[in-house]
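Undergrad: Okay, sequence plus prediction incoming.
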Amino acid sequence: MKYLLPILASAAYATAQSVSGSAEGFASGVTGGGSATPVYPADEAELEDLLSSEGEQVIVLTKTYDFTGTQATGTACYSWGTGEGCQLILQDDCGDTPSTTVTYDAAGKTPIPVASDKTLLGVGSEGVIKGKGLSFTNDVSNIIVQNIKITDLNPHYVWGGDALTFDGSSNIWIDHVETELIGRVHYVFGYNANSAVTLSNNFLNGETTYSTSCDGYQYWGMELVGEDDQITFKGNYLYKTSGRAPALSGSTKFHACNNVWSDNNGHAIEGNEQGQGLFEGNVWQDVTSVISSSTWEAGDMFLSSADGTGNDACASYIGRNCASSIYTNDGGDYTSYADVSWLGDWSGLTIADCQEASEIESSVPGSAGNTL
């Protein structure tokens, strides 16, 4: 009988050794580690070594890899108040802002670099990386991350860590990933171009113990500052955020379809005049303001209507009408975001199919995240 358990374990993990589905939209065709023999990192050190190694790898996570406990001390500023639920910011010079000396996890500030041609898979809900994020930088490409959870990156402290960092990457597919209790940003795209990126079926969980608003709603959702980034954002669930969800702060081409934003007590979209956002077939549920006039400059933006009015304007550019969206308990008027002429810049890009919002409203919240 002592040999039976390894056999049963191997059978249970067999379904997690291959990728489920394929990338839609801009990252279509990504293969990651391909058909490489799956490997199971024994500990945190081996996980880091495998992810940063050369060549194709399929890396399977069957447990929690805990990087917390590497303590460091530093100065933190009370930039948003001194209440129990307020975030502090790790910063050497606080100026006139009150400050204190704090202890935090050093590991959270240094994400794990992921090399090209990698597939990272989690088994059920067991594949968890605690206390560290992942980074895709320095021209890495052809990477798949699916069905994992990233959590506990110094949630008390801004600059305590980012969950997923992209800077000069291409052909990256992030799918069925949950991020929670993140000190700074869940998804951050640096200044170097990130092309052919698809973020799908992910759960951006903004419910947190500490926040800039001191109320458990996270402001630091998605910061997109890259030059000519190309991001497909489909089937994701964003919960209890208050801003930067996303922030189109660079010249980003951002296609958001069939996502659900729920319980946002601030605003969702912000950015500058360079960003291009195509938002269709989405559900905006209890979002105080989809776009904040105080944080959005006159960039290129299309928000599909709820009743279909004007959605046929998309057909000339993407070959179909844009899918209708749902706006529930939302206080804004977004009829001015109806111009799509700028979609001429998207010629040659692979545009994901998009369903009407009514078809995905109930399914996305339950299926997003590490639910495979």
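TA: Received it, and whenever you're ready, just let me know what you need.
Undergrad: C-alpha from now on. contacts and neighbour counts both.
TA: Will do.
Undergrad: helices or strands up against the top strand by length along the chain?
TA: Secondary structure of the chain per DSSP state E: the longest strand is strand 283-296. Applying 3 or more Cα pairs under 8 Å, 6 or more residues apart in numbering; DSSP states H and E, we find strand 283-296 packed against strand 260-271, strand 326-328.
Undergrad: So for it, what gets flagged as buried?
TA: 283-292, 296 (16 or more other Cα atoms under 10 Å).
Undergrad: follow-up on the earlier one: ranking the helices and strands packed on strand 283-296 by burial, who's on top?
TA: strand 260-271 (a mean of 23; mean count of other Cα atoms under 10 Å).
Undergrad: alright, now check it against this:
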Amino acid sequence: MSLNLKLFVALLATSRVCLPLEPRSDMAGTTGGEGSTAAVPSSTDELISWLGDDTARVIVIDKTFDFTSTEGTVTGDGCIPWTCTPGAQIAINLNSWCDNDQPNAATTTVTYNKAGISGISVGSNKTLLGKGTAGWIKGKGLRIAGSSNIIIQNVRFSDINAEYVWGGDAIAIDGGKNIWAMFTDLSTIASDPLSVQRRWPTISCNWLWAAEGVTISDNVFDGNGDYSPLCDGHHYWTLYFTGASDTITFARNYLYQTSGRGPKLGGVSSYSQTVHIYNNYFVDITDHALDAGPGSKAIVEGNYFNTVVRPSTDGNTGQVFAPIDTTTSAQCTSALGRSCVANIMLSSGELANAEDTSIIGSFTSSAVTAATVMTASEAASYVQSNAGTGVVN
């Protein structure tokens, strides 16, 4: 048993919770800083140094590391793409986005915290572990660019230039392999809390590079905030997976009070994203959850959509299979060796553009065929009790 798995099991025993987190096929090969002695950084500078070096490390954070004002502020050009009130997000003219994508928007001057724009570089063979609910990175995110074997667990990320689009991501993956982000809390982020690319998101996977063997599980995406494109207090830029050749598991996450990109997949037809989305709980989504664009394939199973206006967008060219009953679920059997699990929609719209059975044969890896998928009702109950920080230790 690896050091990280031993630590994880010990934390579970301490917390007296029962979590379905036995070694999973989607985590194979992800050991983080296995073999190194856990250490606690004393300052933001030391945290940056340890995360970015070439040494295998288990880094434990037991307090708030506030980067908000560490790099000063920047004043520059921006634009106003949305004119609703109150709380419309303003966009930073980063890489001339306002000029090229919003030429008709009113221009303005923006002042933002520089630290939020670029994430902390994370090298290979790292475990970043928060202690209890105390591990908090504020005002800055993480950037993984081609690194591998990384575990991010039980850490809160927040307050990254929330007023501004292009103000920063919580976790941006610009290519990499064997990356596992779990039990994090993400809130008040400018763009996507998690992006597997490097363009908009809170969590994102890169526009140019491949992100292979990425697992995003047991996290809380809290979209409640003062700023959004829709002026409804619901964060829009949630997750963006659009790398060159991504393989991603998105499981047991809790998304609430968002309005879009939950997640956004694809966008370039020559790229590919193969994404297994299961046992997530979506609630109070004022526009859409899944948005599957060109190049993407997704099996969506065992998810619970509660008061979601559009569980998935229609009219896009992404390929999605999302069963809604036992008949459609059974169509997985020949390829996966098991039935898929039906999704549930409560007071929600339809799972549009989600009946493409031709893609099921693309999901024959053990990460999918051997996945333990709860029913949607079981997942809703489990996720509300167990996702986010402070659960495993």
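TA: Structure received. Computed from a predicted structure; not experimentally measured.
Undergrad: got CSV for the helices and strands packed on strand 283-296 of the first structure, with distance to Thr209 of the first structure too?
TA: As requested, these are arranged in CSV below (distance: least, Cα to Cα, whole Å):
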stretch, distance to Thr209 of the first structure
strand 260-271, 16
strand 326-328, 26
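Undergrad: and Asp96 of the first structure, which of those strands is closest to it?
TA: strand 260-271 (27.1 Å; Cα to Cα).
Undergrad: residues in the second structure aligned with that closest one?
TA: Aligned by TM-score structural alignment, strand 260-271 of the first structure corresponds to residues 281-292 of the second structure.
Undergrad: average gap between the matching stretch and the first structure?
TA: On superposition with the first structure, the mean distance recorded for stretch 281-292 of the second structure (mean Cα distance after the TM-score superposition for the first structure) is 0.9 Å.
Undergrad: returning to that earlier point: in a markdown table, list the buried residues of strand 283-296 of the first structure along with distance to Glu178 of the first structure.
TA: Conversion of these to a markdown table gives the following (distance: Cα to Cα, whole Å):
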| residue | distance to Glu178 of the first structure |
| --- | --- |
| Val283 | 19 |
| Trp284 | 20 |
| Gln285 | 20 |
| Asp286 | 21 |
| Val287 | 21 |
| Thr288 | 24 |
| Ser289 | 24 |
| Val290 | 22 |
| Ile291 | 24 |
| Ser292 | 26 |
| Trp296 | 27 |
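Undergrad: between these, which is nearest Ser249 of the first structure?
TA: Of the buried residues of strand 283-296 of the first structure, the one sitting nearest to Ser249 of the first structure (Cα to Cα) turns out to be Trp296, at 9.3 Å.
Undergrad: My read is that the closest one contacts Gly271, right?
TA: Yes - the pair Trp296 of the first structure and Gly271 passes the contact test of Cα atoms under 8 Å, sitting 4.9 Å apart.
Undergrad: number of nearby residues for the closest residue in space to Tyr40 of the first structure that isn't next to it in sequence?
TA: Nearest residue to Tyr40 of the first structure, sequence neighbours excluded (Cα to Cα, 6 or more residues apart in numbering): Val60, at 5.2 Å. Neighbours of Val60 of the first structure under the rule other Cα atoms under 10 Å: 23.
Undergrad: and after the helix or strand harbouring Val60 of the first structure, which helix or strand comes next?
TA: Element membership of Val60 of the first structure, judged by DSSP states H and E, is strand 57-61. Remark: after strand 57-61 of the first structure, the chain's next helix or strand is strand 64-66, criterion DSSP H and E.
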